[in-house]
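>>> starting from these lines, generate the structure:
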Amino acid sequence: MIKYRNVTNVKEFMIVGFPGLPPEYYGIVSFVLLLVFIAIVFGNVFILAVIICERTLHKPTYMIFLNLAMTDLLFGIVTLPKIIARYWWNDMMCSFGVCFAQMYFVHSLGAIHSLILLMMALDRFVAVCFPFKYPVLFTNKNISICCSLCWFLTFIRIMGLVLHALTLPYCDLNTIMQCYCDHNSITKLGCGDDVAYVKMVAFANAMITLLVPLTFIIISYSSIIMAVVKMSASGRDYKFLSTCAPQLFITCLYYMPRCIVYITDNLGIKFSLDARIIITMLYSLIPAAVNPVIYCLKTMEIKKQLTAPL
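Model prediction:
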């Protein structure tokens, strides 16, 4: 049996991106990724500016939207510049510390995003099912406290995950088959007897991060739909369609591809490495680019502010 010393020899990681991509397509891919990056930055900055500057939008629902836009914006900033540089200038190397920092923010922002989606669902659940309690429970102050706790507690929790990965020695392998540094890609390169345990802890953490909020989200929206269906036709609250529909679409856009990946893995259905990386990039970045359009086109109050005469 090989004994590994708790010594890390790796000083840099090499980010491959899409392993099967021919070099003649590097320019096209970098340009497409640049367009996605621009869409994420300008779209979410625009939403942040509209919500912050327009006083009529200083409401609990839009404060939740603001926090969601912040996670989308930061995720794009953390992940895309490096992979764009990889295909634009063939800059594949990433220092050990920078790669772990990227991993930390990737998983932190993903977990925060999941919690903010849960808050969106609870916001609509209370508004539709308990409308008289809504003004008491969902105040700007309460939402600010809850959102702050989501950010603060998640950053602390994910720090433990990153420090756990740092306990592994990284001996010789340094090639990351992904477009950015994430926990699974990095710990695959670890050596020693503790790799399996570190990966198991991370998997359990990922399941809690995804499935616990998703369970409450499903219960919340199911309760909303049942409450609306039970109303008489004359008293039915069709405002549900304009307030819940965009939030439900955003939630599906975030969770469904992830669930499909986990379910197919458990059923033994395997994707090629390139296909898996493409799916990961799609469910990581497309929601961040599309969400601002959904806010603008499907949320009546934001649409009114954008179409109002100066």
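>>> only C-alpha atoms for contact and neighbour calcs from this point on.
Will do.
>>> now do the helix or strand harbouring residue 122: which elements does it pack against?
Using DSSP states H and E, residue 122 falls within helix 96-129. The helices and strands touching helix 96-129, judged by 3 or more C-alpha pairs under 8 Å, 6 or more residues apart in numbering; DSSP states H and E, are strand 12-15, helix 60-88, helix 140-166, helix 195-230, helix 239-266.
>>> could you also give me the structure for this second sequence? I'd like to compare it with the first:
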Amino acid sequence: MSAVNDTKFNPAVFLLTGIPGQEDVHLWISVAFCLMYVISIIGNSVILFIIKTDPSLHEPMYIFLSMLAITDLGLSIATIPTILGIFLFNSMEISFNACFTQLFFIHLLQCIESSVLLLMAFDRFIAICNPLRYASILTLPRIAKMGLVCLLRGIAVIFPLPLLLKRFQYCRDNVLSQSYCLHQDIMKLACSDITVNNLYGLSLSLLMMGLDLLLIFLSYVMILKTVLSVVSQSKCLRALNTCISHLCVVLLFYTTEISLTVIHRFGNSSTHLLQILLSYVYLLVPPLMNPVVYSMKSKHLRSRIIRLFIK
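Prediction:
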């Protein structure tokens, strides 16, 4: 019995890690993360403030953008403080329950962001392919219901993740390979059979984000088909220009998400440093870049931001 107890136990804490081999420059790296955190918080907060205070921006496209900004704020708050704690204060310990809580919110917000990107694609599809019914289809009550469905959908599929992990016993090595808690990282420390967790996580990626990406792709196929049927080249370009911001955000989010999923599950030959850097890009860059992309491409929003800062 004692031999079993020596090999299996539930740790009181997990140990997070920074960037291996770069411990001497963690303090300098933290400066970059601090800047990312500040820019992300300010950028998304400004987007929300302008959309809330400007009645002319109370349109479906900008309401969906507000949902995206809220999700990005949540991701920044859920991840970067933990990273800064490691780099600035060498605070690597995180309690069992706190780790599962962080895991839940990170994966939940990722799932919601994928759903919001799908709603934004639907918005562009209706605006270009069925403009006469745009106002009657995307009413405020309907948009509110869509947002609620995205939230409930995310909670329903992500809530089992911490429960599936809590049933495990863990080996003596309680050191995680990331600066925050992720499902695929924690389950590798379990002494028990992780087949169910592996299958559930893979099914989640395929049926949630994979399905969202497929529907986004199909919506743009229909948009392209409609746009190419327009005789006027200027109208065609103007219609496509309204989609550029969304396409940039979609590519940024799903390219890193797919790469990270493939490397975590099938890339045994990939370096640990590559996995860490890619996970930073996946979780930290979209909240930083999304406000910039939409501010640059939306003339209406850009003018409001300039006016705000000039005042």
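>>> what's the TM-score for these two chains?
Superposed pair, TM-score by TM-score structural alignment, normalised by the length of structure 1: 0.92. Supporting alignment: 306 aligned residues with a C-alpha RMSD of 2.2 Å.
>>> which positions within the helix holding residue 122 of structure 1 qualify as buried?
Across helix 96-129 of structure 1, burial judged by 16 or more other C-alpha atoms under 10 Å covers 99-129.
>>> report the angle between that helix and helix 140-166.
Here helix 96-129 of structure 1 runs at an angle of 150 degrees relative to helix 140-166 (axes from the mean of the first three to the mean of the last three C-alpha atoms, to 10 degrees).
>>> buried residues in stretch 277-295 of structure 2?
Going by neighbour count (16+ other C-alpha under 10 Å), the buried part of stretch 277-295 of structure 2 is 278-295.
>>> now, these that are in helices?
Among the buried residues of stretch 277-295 of structure 2, the members found in helices (DSSP state H) are 278-295.
>>> measure residue 179 of structure 2 to residue 85 of structure 2 for me?
According to C-alpha to C-alpha, to the nearest Å, residue 179 of structure 2 and residue 85 of structure 2 sit 9 Å apart.
>>> typo on my end, it should be residue 310 of structure 2
To residue 85 of structure 2, residue 310 of structure 2 is 35 Å away according to C-alpha to C-alpha.
>>> neighbour count: the two, which is higher?
residue 85 (16 against 7; other C-alpha atoms under 10 Å).
>>> my guess is that one meets residue 93, correct?
No - checked against C-alpha atoms under 8 Å, the pair residue 85 of structure 2 and residue 93 is beyond contact range at 9.8 Å.
>>> can you pull the contacts of residue 47 of structure 2?
66, 69, 291 (C-alpha atoms under 8 Å, 6 or more residues apart in numbering).
>>> how much space separates the residue nearest the centre of structure 2 from residue 3 of structure 2?
The centre of structure 2 sits closest to residue 110, judged by C-alpha atoms, centre = their mean, with a distance of 3.6 Å. Distance, residue 110 of structure 2 to residue 3 of structure 2, using C-alpha to C-alpha: 41 Å.
>>> same question for residue 121 of structure 2.
Taking C-alpha to C-alpha, one finds residue 121 of structure 2 at 56 Å from residue 3 of structure 2.
>>> could you do residue 228 of structure 2 as well?
70 Å.
>>> compare those two (neighbour count), which wins?
Counted by other C-alpha under 10 Å, residue 228 of structure 2 and residue 3 do not tie: residue 228 has more neighbours, with 13 against 7.
>>> residue contacts, that one?
Applying C-alpha under 8 Å, 6+ apart to residue 228 of structure 2 gives the contacts residue 236.
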